[in-house]
Every structure is written in structure tokens, then in C-alpha cells.
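J.: Starting from these lines, generate the structure:
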Amino acid sequence: MHSTNAPASRILVTGVGANPGFGLTRSLTRLGHTVIAADARPHAPGFLLPTVIPQVIPLAADPQYSDVLEKVCRDLAVDAVVAGIEHDLVPLVDMRPRLKATGVRVWLPDAESVHACIDKAAFHAVLTANGIPCPRTWLPEQIDEIPDGVELVVKPARGHGAQGVHFVNRREHARVLCELVPAALVQERLYGHEFTADCLVDRDGVASVILRRRDLVKAGLAAVSTTFDDPVVRDLVVRTLNAVRARGVCCVQGFVSDDGAVAITELNMRIAGGFPLTEAAGADLVGQMVNGLFGLPVDHGRLTYETGKVLTNYVETLAVGDAEAPQRNGHSRPVASPAVQVRPDARRNASPFLYGAETAAVGRVLRSGQYGHTDVTEEFEQRVARFLGVPDAVAVASGTAALHTALLAAGIGPGDEVIVPSLTFCATIQAILATGATPRFVDIDPATLCVTDTLIMDAVTDSTAAVVPVLFGGRAVDLSAVRDELQERGIAVVEDAAHAFGSRTPDGRRVGATGALTCFSFGPIKNLTCGQGGMVIPRSPQEADRVRRMRLLGVVQSQDERANTTTYRVDGFGLRYQLSGINAAIGLAQLDHFATTANERRRLWRAYRDALTGLDGITLVDVGEDATPHLCQVLVPDRDKVFAALRGQGIGVGVHYPPNHLQPAFATWHRGTLPATEQVGEQILSLPFHQHLTDNDIEHVVSVLAAALDASGGTS
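T.: Predicted structure coming up:
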């Protein structure tokens, strides 16, 4: 998939129930944009595409269309609107001043140009005036002027596609159909090779044209098409674009007869449904459209293409389930079957966010027949290492496996003591115990939920062999002031960075690139997901080698080496901790879009911060400006009552985490009170936080939280 220079944005696409809007939505999500999928039909197929935010809006002819669309743009912080269907063009042209006032971009020609393309009689008049060959055209009152023997097409003058199109051989039949077809038009039927030209016209009027022959057409859609080049056709298409003063993305249709004559039949001021062939042939149509949409230069060099590329298009089953009655009135949410969850919202505390390429990536691995540690796993390791700017990265099956193997690689074992905050997921403690070492619980700074260098050094004993700072919520933990002393005493620092992939330290280094032995989790709801997975960032090649041996049962040889020999050697302890190529493929697809992930998570966290400002009775846990946030948490009085009230209102709050030193399984290592941890443990509340959330969702969560605080007496 091609890249675009425009930043990842929130783009509303209309008409996602039709082929052009559906395809455009899919392509934009693959480029890393968040798409608000809009359609008048609650069962529009585009609503079922992964990651979209579905919105049911009125038909373009509805008087409420403009007001509803403007409200959607405001509520969902839309950056730009693209029409996927012709009928939306007229109101969008009229709305341009209103949309501009709200900071929403559109890229449309003027109203006269739109009218000339939507009204087929007006289009015929423009072509005729400019000497561009086109089918002869008659209005219903001109039927008597049609010569005998002309095969005819009766169609709506403002229709689109094959809807309402009828073929007849006699004037009398055309006359009857003109009574039945609303606002009918009669045209001469053309024969020959039908073509579509996918076009992008920049703001200076310079056009790129990609030609596709429609080899097999079913119900107005090209089932089979092939790219080709013909200078005569290209010239006529460009003349047509100039005649109507087209701008932005559009498509021109026409015929090449058996004797080589070319005629133009339509120009649509939106992307064509068959544009995936154009992109498969090498033209960056959607990427350059987005550049133009955001006022960036269109790179026409990226719009060249290969001829002879063939695309076969067929229907795709998106979902199967039982029918369900509408759950909510108005235009806020589409109807969906119970088998399909359209969009995770504030009812979910956390949810993975997929960009669309993950499915194909997994499919490629499945088709390869190699599902264990493969070259895909090693590519993922290399890509993560490059992303972090470190020499090496070792993939393992989970974040817990990363902690376990990292501690073992650092030499931690029975008789050793490991300093660790009690406020963490129990997996951290279980990984320490799995080495035979014992945890020494320490308190936290309640403002950050993280350990400090002072708290660490106060807990160090002669038995201390390692420190495991937990980068809670995504915040980096700075131990630089005591790192030299820890090193002199032979105490390893093993960072539990399960929450912190993508975060940076205050001096700008990425977490994982600070010199500490660092462990990441790529579980289902982490900042970057592999479905399940983890990564160890070693401090040395020797440490990397130890982790690699342990992750595959202590076997010395690599998989490739074992395939070429009759034996192998096991020289130490190991477990089946390797990362499957299936999971690595998901991680690679996620990594392609991680800049978007990081930016969106930061934006959502700031949206919560702004919405919570002025709400008495709560304290927002600050993750810092350099974090890629994993959680959004508040400290609230009477937490259990507030939690129950929010859950009762369908808000997916959670608690991260109950203190470990109070857990029965870890009671053996309980050493007195940890006052900050215990107070936080009674007050911590994790708000819904994932990339599917909208600003509306966040405002709703905060509103319900305010009411719950008021009811519990928690506000001052």
C-alpha cells in the first residue's frame, strides 16, 4: 500500500453502502486514517469494515442533511469529508463555508461543475459545446426527433450507475418509459469496449489519468477490468475534465468502438468503484487524493501505472448473524446483528485496534504452512529494533515470558531478592517467582503510580539482585541518578515496559533504548498488539543469545540449522516461549501504523484531561507528555460505589490493579504497609481507553462519572 505525506487524520466518507465509498473507506483505513463511515442505510456494508466509526445520516435530499452532517463533524472531530456518492456533492458544495468554519476540509469543484456532471442533459450540452464526442441525447419532449432504427437507452437524468437504466429499440417504448422513469433522459446506445478513467486533477488543473477497460460488467459494476493506455482516449478524457473544470478525484466513462471512435458518456465527481485496480497497477490514487484534500502538492509521478493489470471483482461476505430490531433512535448508530459488534465504544474498558492489513498478513503466514518461529518473526524483531534504535530485540510468546527470560538472562535465581512495586499486574510477580527469586515489594509515588529512585534505594538489601521498575500507564521511570550505584552493587535493572511501547524518556530516548534490560508486552490490548506476544531488549549479544536459547527449550541450533542436520543440542534450561509467525505478522502490520496509534492515544488522553478539568473530587493520574498512554486513570473517593454506578450505566471502567502484597498468593513476602499503594488501591479507577473511542464517548463517560461522584457524595 502506498504512503501519503498527509498526516493521519479523521476523514468522513459518505455513501459507504455503495461500492465507491466502501472501497475508499477500506483504502483510507489501510493508509492509517480513522474513517467515520456515513450512510443513510443502517445496514450499509461499510459499517462492518474493521476500525471504522459508523454514523447513520439522512439522505442528501433531506432538509436535515446539512445540520446532521455538521454536528457529526463537530462531535467526532472530523478533519475532512469526502463524498462517496454523487447525491452528496450538491449539499457538500453548499456547506463548504460552514465546514471550513469548523476546520473541516473538502476538495470539490464549483457548483456549476457539479451540476454539469450530475445532470446528464447538462453534461451532454457541455460536451457538445466543446466538440467532445458523446452519445446523442434527447429530452422526453424531443422523442419525435429521434431517427428511426436507433437503439436507445432511457435513464434518470440525475441517476447514477445502472439504477433505472432501460434499453429499448423503438421510440414508442422510450416514450412509455419516460412516463415511468423519474426525470428521464433518452440517449443513443453505444457499442464497443467500455472504459473508465480514474482521474486526479490538482488545484492547478493538471490531471493524471489511469485507463481501465471494463471487460465484464454486471449490474453496472466492472466484474473484470484491465488497465490499458491509448493516447486518443487519454486526450479526450483530459479535454472532458477541462470542459467541466473538474478538480480532485473523479472518474470518466466512455466507449471505444470497433472502428476506434471514442465517445464520452459520464463524468462522476467522486472515486470510481473499480479504483483498486488503479492502485494495484501502481498509481497512488487515494494517497495523492488525501494530499490534495489537505492542501499538499499532488505528486503526479506517483500516479503512473502499469498496463495489462487485471482485476476480478466479486461480492464479499462481511457478516452473518440473526436480525435484530433497532436499538437506538436517531442517526447516531447503525443497526447490527448480535453476531457483529460494529464499533467498541465506552462499554469496553479496552479493545484492540486493527488497521485492516492484519487479516491479509495472517493469511499469508497461514498459506505458507509455517506457523512457528519463522522469518516473519525475525523480521518483526529487526523492525522493532530499528524502531527503537537498538542493536537487537528478541521476540517471545508474551510479556510474562519476556520478564521471566530477561530475569533469568540477568542471572536472577533462587536466593535472590527482586525489588518490585506492589502496584502492577500479578504477572510481574509470577515471573519473579518463576526464577526462584523472591519479590521485595516497594511503595510508589501516588502522583505517577511508579517507583522512584529514593524508594528503590531505601529497599535495597545485601540480597538484592535486581530491580523491576514498572512503567505504569506508559510513563518512563527515570533511575539515572542511581543507575551507577546499582551497577556497582551488581543489581540489574529489568524494566517492565508492558504499558510503554512507544513512550520516551524526558531526554527524548525511546523506552527500550536507555541501556536497561527492557521487556515489552504485545498482548491483545497493548499499545501495539500481536494478538499475544512480547519482546526482550537485551543489553548485550550474550544476553540476547541466552534469551533466544531459553525461548526454545534450551536448544542451541536455530530452526534453519536444525532442518539441515540429523541432531541438535540442548545445553540448558528452556521453555516453549517462541513467538509464532502468525502473531509476528499482526505485529508487523501494526508497526506500519504505529505513528498513528501513538498520536491517537495521546489525543484521546488529552481529550479526557480536558473533559475532566473542573470536575471536583477526582485526581487524574498524569502519564507525562512523553508517554504513549496505555491507560487513563483517576483516583476517586468511595471508588467501589462509583465503579458500580458506572458499570450500571454501561461504562466499562476497570481497576488496574489490586495491590499484590495484599494477595493471598504473595502473603509470604508481605513486609509491613505500603501506604501510598494501599490508598491508591482503594481509589484507582481506569476509564475506558482505546482507539475506537470518539470525543462523544469521552464526554459521555465524564458526564456519567460526574453524576456518580455527585450521588456518592464524592464531589466537593
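J.: When you work out contacts or count neighbours from here on, use the C-alpha atoms and nothing else.
T.: Will do.
J.: so how many other residues sit close to residue 406?
T.: 27 (other CA atoms under 10 Å).
J.: Could you give the separation of the helix or strand hosting it from the chain centroid?
T.: Using DSSP states H and E, residue 406 maps to helix 399-409. Centroid separation for helix 399-409 versus its chain: 31 Å, with CA atoms, centre = their mean, to the nearest Å.
J.: Also stretch 662-673?
T.: The answer for stretch 662-673 is 42 Å, by CA atoms, centre = their mean.
J.: now swap in stretch 369-377 and tell me
T.: Relative to the mean C-alpha coordinate of its chain, stretch 369-377 is positioned 25 Å out (CA atoms, centre = their mean).
J.: related to what we said a few turns ago, need the contact partners of the helix holding residue 406.
T.: Residues outside helix 399-409 that contact it (CA atoms under 8 Å, 6 or more residues apart in numbering): 396, 427-428, 431-432, 434-435, 494, 496, 498, 517-523, 533-536, 538, 543, 546-547, 550-551, 577.
J.: Now show me the structure for the sequence below, then we'll compare the two:
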Amino acid sequence: MIPYGKHIIDDDDIAEVVKVLKSDWLTTGPAVTDFEKAVADYTGCGEAVAVSSGTAALHAAMYSLEIKPGDEVIVPPITFAASANCVVYMGATPVFADVEAETLLIDPAAVEQQITPATKAVVAVDYAGQTCDYDSLKNICKKNGIVLVGDCCHAIGAKDEHGRKAGAIADISVFSFHPVKHITTGEGGMVLTDNPELAQKARIFRNHGINLDASARSEKCTWVYDMQELGYNYRITDLQCALGISQLKKLDKFLQIRRDLATCYDRILAKFPEVTPLRSKEGIEHAYHLYAVRIPASRRKAVFEFMRGEKIGVNVHYIPVHYHPYYQEHFKTKKGLCPVAESAYEQLLTLPLHPAMDRKDVKFITDKLDEALKNC
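T.: Here you go, the predicted model:
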């Protein structure tokens, strides 16, 4: 099976993890701080807080922003459920704003229509690996006194048209280091911001609401700590962060492979009249976490099954969040809420793309896709 996404672990990665296994710290130690600094330096962001998953990072961001019951947070429907779930964790209400038809990024015009006096934040998801229209979103947020959150879990290494790196554009942003992402820590995530106060809130939140973790207490030679808030155990281990530091050194190489494979897909699929790749915006540097295309909705299921039968791990990203039974039951969402996203969902198909592939794999995949479209 050629999976839609896949991690690459080499001997250097393994050696770095083994070093930690032989050290005095397995968790909450120096590798965590080193990984945070490395990611902050890479993105150009002032503060980075490592946590146990991308979902934990989203939850910590919502906590840092003091989102609470009665608040509303605007999110796109074409994303993984965690982008909206983090709002629900805080007792607040996610409000779905439709996406742009050609990119499936959140539509600033749709965002503006959804703002109410209860709106406290907007979550912009860098879907598939390209940055949202942050300038327009920032202007809307500033005008309305609300905060912009960047869900950059698809986009580490991406740049917008001004050369700003994903993770360093919004008021607070998050990354994921799940194995299908660009770099991995097994499971893991990161909160990024230039606001030291928000970063400190995230650090306390990841550690049960306690103001000093074990490493800090060791440095201060004290046993004293204060539980200031009700937090969670969202800590990440030094083992994971050692892997993350090693992986980060390879990120630019991984990105180049992804971009090369995407260019290969673009060239071949330009000859497929029934296949429409998503549009890449002018001037951006795409990170290509996903290579998503549109195919005729009436044949999507048959094509999906054919490709899986050929051991090609196509997928669909994503079922609109407002379709999920939980949201329909608890927030009364229903079909028709976001017509652009809903129409796109019926046609979406994700083709495999990851650094373990080469151009021969792309040729094999597109040949099989051509066969599926002709016969399904």
C-alpha cells in the first residue's frame, strides 16, 4: 500500500532518541526546551510551547485566550474535528464559516458575515499546506476586537506572499507532529506566539495548571509549586522532542521533495479533464501536507474503492465538521450551512504525497487514477 502520508525515520533520529534514553531526563527536561527554541527560531516566532499533540496545542491556545461559555469562535468546516473541538472543550460555541471554492481555505467574507458580539476568535486552518489570507483576516479581527488563531498543522515550512512563515503570522498558532505530518515526534504539538503572556498560560495549562515544572523546580532548588489553574497533563517527553529536533533538521529537504512531487502531479493531471487540483495562491510557498483534487462526485466512491483495491491509499480530507452527529445533536448544525464546503466535499479525493515517494510513484498513481476514471 502507498499510504497518503508517511513518516521517515533514519539512524540519526534513532541515535538522538537513544541519547535521551541514556540521560537523566526522559520528560520535562532540556530536550523539550531545545525543541521549543529550534521551532521558534525556524519560524521566527518569539515563543514556542511544546505539548503532547496538535489537539492539545489547540486546547492550550483556547485556554490562553480565555475562551469561555457564551463565547463564539469562528472555524472552517473543511478541517479535522479538533479545530472545532478545542472550542467546545472550553464550553464555547464553534460557528462555521464557509471556505473559498478554489483553495478550501476559510473565506474572509464568510467570516465577516458570522461575527456577532459574542465572537472572540477566528481559527484559520492552513488547509493542505498553504497559508490562509491572513492579511484580510487580521484586518477583520482588528476591526472587531477579536483574536486570530492559526491552525498551521498542515503547514510547517509554508510561507505567505510576504515571506512570513506559517506559525508566525496569527496572534497565536499551532503545529502538529503526528506521523503523517512533515516532521514527527510520534505524537506532539506546539503552540507559537509572540505574546509572552499567552505562552506562559499555555505552559501552565500543559502542566496541570502548575506554575513550575520539575525542571524549573530543580533549577531553583525548591520543592514548592502552586497549582494556579485547572490544567491538563499535556506534557511532551524529552524522547519525543529529541526526535523532533533531529527531524526539524531535515524539514527543508522533506518540503522540497513534497513540492517536487506536487509539481509532478500538476503536470500529469493537467491532461486529465475530470481532475481539478486545488489552486495554489500566487506568491506563496506551499508545504503540501496533502495533495487534494476534485473528481466527479458521482464516481468518487467507485474511484476511491478502485484505487484502494490497487493498494493506493487515497483518502478524503475532510468530512465537513458540521456533518458529524455530535455537532448536529449539540449545536443543531445541518447540511446547507456551508454550501461551498459541502459541494467540495462530495468531489474531494486526496492522493498520496510524502517524502518516501518518488516520481515513479506519482506516475503509477496517476496511471491508476486514469484507469479508474475511464472504467468506474
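J.: Mean deviation, the helix holding residue 406 of structure 1 versus structure 2?
T.: Helix 399-409 of structure 1, aligned to structure 2 and superposed, deviates on average by 0.6 Å (mean CA distance after the TM-score superposition for structure 1).
J.: which bit of structure 2 covers that helix?
T.: Counting by TM-score structural alignment, helix 399-409 of structure 1 lines up with residues 54-64 of structure 2.
J.: Could you tell me how many residues sit around the counterpart of residue 211 of structure 2 in structure 1?
T.: Structural correspondence for residue 211 of structure 2 with respect to structure 1 (TM-score structural alignment): residue 556. Using other CA under 10 Å, residue 556 of structure 1 is surrounded by 19 other residues.
J.: Residue 527 of structure 1 -> structure 2?
T.: So, by TM-score structural alignment, residue 527 of structure 1 is matched to residue 182.
J.: mind checking how far its match is from residue 9 of structure 2?
T.: 12 Å (CA to CA, to the nearest Å).
J.: go on, residue 328 of structure 2?
T.: Taking CA to CA, one finds residue 328 of structure 2 at 40 Å from residue 9 of structure 2.
J.: which other residues reach stretch 599-615 of structure 1?
T.: 620, 627-630, 632, 689-691, 693, 695, 698-699, 702, 706, 715.
J.: cool, and stretch 231-242 of structure 2?
T.: Where contact means CA under 8 Å, 6+ apart, the residues beyond stretch 231-242 of structure 2 that reach it are 13, 16-17, 20-21, 25-32, 34-35, 50-53, 56, 185-188, 204-210.
J.: which non-adjacent residue is nearest the spatially most central residue of structure 2?
T.: For structure 2, residue 153 is the residue whose C-alpha lies nearest the centre (CA atoms, centre = their mean; 1.6 Å). Distances taken as CA to CA, 6 or more residues apart in numbering place residue 175 nearest to residue 153 of structure 2, at 4.3 Å, with adjacent residues excluded.
J.: Would you mind listing the outside residues contacting whichever strand or helix holds that neighbour?
T.: Using DSSP H and E, residue 175 of structure 2 sits within strand 172-176. With CA under 8 Å, 6+ apart as the test, strand 172-176 of structure 2 has contacts from 53-55, 57-58, 61, 148-156, 167, 187-194.
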